[in-house]
Each structure stands twice: as structure tokens, then as C-alpha cells.
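**Student:** Predicted model and sequence below, questions to follow.
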Amino acid sequence: MPSTRIETRRGWLGARKRDFLEAVQGALVAGIRIPEADRCVRMAEYDEEAFILPGHVGSNYTVIEISLFTGRSLDAKRRLYAALVAAVEPFGLAAHDLKVILHEVPRENWGLRGKPGSEIELGFTVEV
């Protein structure tokens, strides 16, 4: 049940925004093995002046921040990082132009349907 936010410079994706979102969703499914229907991926685009970038990255530098339940193994995180790099490569985004940040949240700190996430049957395994 991750919540994913993509931040990037406005304009470089053009009409491919939805395809990019779907590619990131596919990487989440492959990497941390969430159900395909578990979807919460959104994009924020910023004007070029709103980014200060390291000198070694390109102008399409993108940050993907994923809030997710605590419990994924290091192997699952490795799968996710590799899947994300592979998913965005067809859009011309090089591996060095992608930063991925995971925010692990204990299930009891995630509210779902008016209850703590620790009291909800998710329908999938978090500890992968």
C-alpha cells in the first residue's frame, strides 16, 4: 500500500506523463510485489528555476519518494531500485538521474478506512 510521489522538471515528459506513472507502478509491483490494483502514484512537476541540481546529473533529474509499510527485506528494496531504473530508462532517464528515497512507516502509523493499518487485512504480504 505504498504512496509514491515523483518530482521532476516540468515539460520533459510531454504527453508521456501517464506512461511514466504506469512504468513506476509496474516497478513497484515487480520490486516489492504489491498487487497491481494497489495504486497511489502521483507526479509533481516544477519549473526549471525550482530545482538546484548536483553538477553530475542531467536536466531530467527525478526524485521518487515512496512511503511504505516497514518490513520489506533488503533484497526487495534492491529489486525495487533495479526495477525503477529499468522502468524509466525508456523515457531517456539515466540511472544517475534518478534518486529513490524510501520512507518506512510502521503500519499503526498509517490510517486506512478510519483505522490503523495494523488493524486492516491488506490482502498481500509486506514482508517480502
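**Tutor:** Yep, it's here.

**Student:** use CA for all of it now, contacts and neighbours both
**Tutor:** Noted.

**Student:** My guess is residue 39 contacts residue 25. True?
**Tutor:** Yes: when contacts are counted by C-alpha atoms under 8 Å, residue 39 is listed as touching residue 25 (7.1 Å).

**Student:** neighbour-wise, which of these two wins?
**Tutor:** residue 25 (22 against 17; other C-alpha atoms under 10 Å).

**Student:** Could you list the buried residues of the helix or strand encompassing that one?
**Tutor:** Secondary structure from DSSP states H and E places residue 25 in helix 17-32. Across helix 17-32, burial judged by 16 or more other C-alpha atoms under 10 Å covers 20-21, 23-32.

**Student:** try this one next to it:
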Amino acid sequence: MSQVKIYGVKEPLRAIRDRLSDVIHACVVEALHFPPNKRAHRFLYLEAEDFFMPEGRSEKYVIIEVLMMEGRTVETKKKLINLLFERISAQIGLSVNDIEICILESPAHNWGFRGKTGDEASLTYPINV
């Protein structure tokens, strides 16, 4: 199971939303072996005055949080992060300085979907990759 939250200043983020979602999803499918039909993205649009960002970032700065069940290897998580930097920069045109990524993991029993906890649900894709 994985969900993605994307935070950014409203207008610049809204302008790239669909393309960014496609790029992020392609990276998740490749790195985490997700089925192509498993996309769960949420875009959180912020007013510029409500989004304090580190020095040296532009109005296109985005924060990407990937929430997922524990079980992936360090190499798999690094592959996802590197794919996101590479492809978002190349395909969307964002500077790597304007992309921040955080993977947040929790045990499968902390997830609930389709009426079950994550450790009881059967998944059609591997977690331990």
C-alpha cells in the first residue's frame, strides 16, 4: 500500500498537477512494483504566504511525501527517490533544488483498507522488494 501527498504553492502546482501525478506514478510502479491501476495521490495547494520554504527555492518548490507499509529495502527506497528526482526534473522541468521527498513507513497492521488491516489484506503486488 502506498499513498502520495504533494504540497506546493497553489498556482504553480496546479499548472503541473496531471503531468506530475503521471511521473510520480510511473516511478512508483517501476521502483515499488505497483500495479498501474493503484494510484492514490493527494495534492495539497497552499497559498504562498502559508508555505515557508528553505532559502534558495522557487515558487515551484514541492514536497512529496510517500506513505507506505514497511518492507521495502533501502535500495528500493533509494531507487524511488532517485527516479523521482531524475524524472520530475527531466519531464516536468523542476530543479532538483525545488523537489523534496520523504518516505514515511509504518507497519502493515497500522493500515486499514477494504475492511481489513494491512497485515490481514491480500495484496496483488509485493511489499518486500
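**Tutor:** Now that the structure is in, tell me what you want to look at. Quick caveat, the model's predicted, so the values are computed rather than measured.

**Student:** so what number do they get for TM-score?
**Tutor:** TM-score of the superposed chains, computed with TM-score structural alignment, normalised by the length of structure 1, equals 0.92; 128 aligned residues with a C-alpha RMSD of 1.3 Å.

**Student:** hmm, back to that, mind giving me JSON lines with the buried residues of helix 17-32 of structure 1 and columns for distance to residue 112 of structure 1?
**Tutor:** Shown next, in JSON lines, are the buried residues of helix 17-32 of structure 1 (distance: C-alpha to C-alpha, whole Å):
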{"residue": "20", "distance to residue 112 of structure 1": "27"}
{"residue": "21", "distance to residue 112 of structure 1": "23"}
{"residue": "23", "distance to residue 112 of structure 1": "25"}
{"residue": "24", "distance to residue 112 of structure 1": "23"}
{"residue": "25", "distance to residue 112 of structure 1": "20"}
{"residue": "26", "distance to residue 112 of structure 1": "23"}
{"residue": "27", "distance to residue 112 of structure 1": "23"}
{"residue": "28", "distance to residue 112 of structure 1": "20"}
{"residue": "29", "distance to residue 112 of structure 1": "20"}
{"residue": "30", "distance to residue 112 of structure 1": "24"}
{"residue": "31", "distance to residue 112 of structure 1": "23"}
{"residue": "32", "distance to residue 112 of structure 1": "20"}
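
**Student:** just those now: which is nearest residue 126 of structure 1?
**Tutor:** residue 32 (8.0 Å; C-alpha to C-alpha).

**Student:** what's near enough to touch the closest one?
**Tutor:** Listed by C-alpha atoms under 8 Å, 6 or more residues apart in numbering, the contact set of residue 32 of structure 1 reads 72, 76-77, 79-80, 128.

**Student:** can you check residue 79 of structure 1 too?
**Tutor:** So residue 79 of structure 1 contacts 30-32 (C-alpha under 8 Å, 6+ apart).
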